[in-house]
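Trainee: no sequence on hand, only this structure:
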């Protein structure tokens, strides 16, 4: 397998307790927070579901980058819950479910499945420039809780693949 770049995406949930008014509770130490955090964890409802430790850790100025023609390997793990990564505008050309390169990959997957405590590897060759969204396809976790990243791809547009009728512009 040949690739130009590899990105590691660690997905995890956080369980920050809120007070009666819905505000996050501030604690003087991690030890002081433990009883409330453990109570929140028992509900199995994360307050945040994020990539690489924080909401927005791979978006905007911190977005992943690639060039048209580059093959990018995404290595994605989820510690506790199941996840369904998806690359909007692309797919997994090759996907190693379970993350084992000793196994034959499946091909051309739009979304791939990661059982909690497992990993997946997916390879995609970018064909067009633009901003691609890489997210947990459980859209509640992606949009509401933060499990989303962006891949900004530079290069020349290829009208042989898809005709561009007008340049991208702001949404009106």
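Mentor: All right, it came through fine. All values reported here derive from a predicted model rather than from experimental measurement. Residues are numbered from 1 along each chain as shown.

Trainee: contacts, neighbours, all on C-alpha from now
Mentor: Fine.

Trainee: does residue 10 touch residue 76 like I think?
Mentor: Yes: when contacts are counted by CA atoms under 8 Å, residue 10 is listed as touching residue 76 (5.9 Å).

Trainee: which one's more surrounded, those two?
Mentor: residue 76 (21 against 16; other CA atoms under 10 Å).

Trainee: quick check: the more buried one is in a strand.
Mentor: Yes: assessed by DSSP: H, G, I helix; E, B strand; the rest coil, residue 76 belongs to a strand.

Trainee: shouldn't it be in contact with residue 12?
Mentor: No: taking contacts as CA under 8 Å, residue 76 lies outside contact range of residue 12: 10.8 Å.

Trainee: putting a second one here so we can go through both:
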């Protein structure tokens, strides 16, 4: 999970004309600790794995500045799955150390989408599994709707990205990161988070133009994809969120803990 505040502040229903949303992503090549005493060399957007969540509305223009500081060693770029242009902007955004580039595209499709580094060849998966991925949420201008066309709103939003790490000695996964540092929210809040209890409304494939499925217990997010779901938390209990490929959950720790609070506070 990315560092707090998880989501930028945003309007759920657009109140004006399409606008230009300026985003700055800086590549950091650095060592990170993924488990006690276990380190890896990561490639990150703005220092976190996954990278920041970006939120815009359908019809907005995304103006992204990608910076590759001279302290880095490798060439990087970015491929936006939300973009309708060739290679998601990947061929236009290649930057070597000490360079930066500006890309502007119009968000024409409403949904949840991945972005990632894609410098070419085998370097594409190598950069992605080393941390260079994130998500962008493109909200419909009129906001989210249920299958009957009624408005859907949410009180809090969280972004969860599943990341596999491939290290010597068979290490795989950010061990216990989400159980050591549980996420908390007020009881009876309506929660929305990406990729993953019961989902009141679920956009499994991420497309907001299609009606959401309702009252699902599990769903599948394809590789290289993002999904969205709405949950209503009614009791102050500890809730487990995990991969139901249970080997991933209990051997490789693909799980998280969510803890609602009675007093309405959240951390």
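Mentor: Good, I have the coordinates. Just so it is clear, the model here is predicted, and its values are computed rather than measured.

Trainee: nearest residue to the middle of structure 1?
Mentor: Central residue of structure 1 (CA atoms, centre = their mean): residue 135, 3.9 Å from the mean position.

Trainee: for the equivalent of it over in structure 2, which non-adjacent residue is closest in space?
Mentor: Taking TM-score structural alignment, the alignment pairs residue 135 of structure 1 with residue 242 from structure 2. Leaving aside its sequence neighbours, residue 242 of structure 2 sits nearest to residue 255 (CA to CA, 6 or more residues apart in numbering; 3.9 Å).

Trainee: residue in structure 1 matching the one you found?
Mentor: In structure 1, residue 255 of structure 2 lands on residue 148 (TM-score structural alignment).

Trainee: what residues sit buried inside stretch 216-226 of structure 2?
Mentor: Neighbour-count burial for stretch 216-226 of structure 2 flags 219, 221, 225-226 (criterion: 16 or more other CA atoms under 10 Å).

Trainee: what about residue 148 of structure 1, how many residues nearby?
Mentor: 27.

Trainee: for residue 55 of structure 1, see how far away it is.
Mentor: Distance of residue 148 of structure 1 to residue 55 of structure 1, given as CA to CA, to the nearest Å: 8 Å.

Trainee: contact partners for residue 151 of structure 1?
Mentor: Contacts for residue 151 of structure 1 (CA atoms under 8 Å, 6 or more residues apart in numbering) come out as 59, 63-66, 131-134.

Trainee: let's see that with 6 Å instead.
Mentor: Residue 151 of structure 1 makes contacts with 63-65, 131-132, as judged by CA atoms under 6 Å, 6 or more residues apart in numbering.

Trainee: most neighbours, which of those residues?
Mentor: Within the contacts of residue 151 of structure 1, most neighbours by other CA under 10 Å means residue 132, with 20 neighbours.

Trainee: secondary structure element for that one, which one?
Mentor: Using DSSP states H and E, residue 132 of structure 1 sits in strand 130-136.

Trainee: elements contacting that strand?
Mentor: Applying 3 or more CA pairs under 6 Å, 6 or more residues apart in numbering; DSSP states H and E, one finds that strand 130-136 of structure 1 contacts strand 85-88, strand 148-154.
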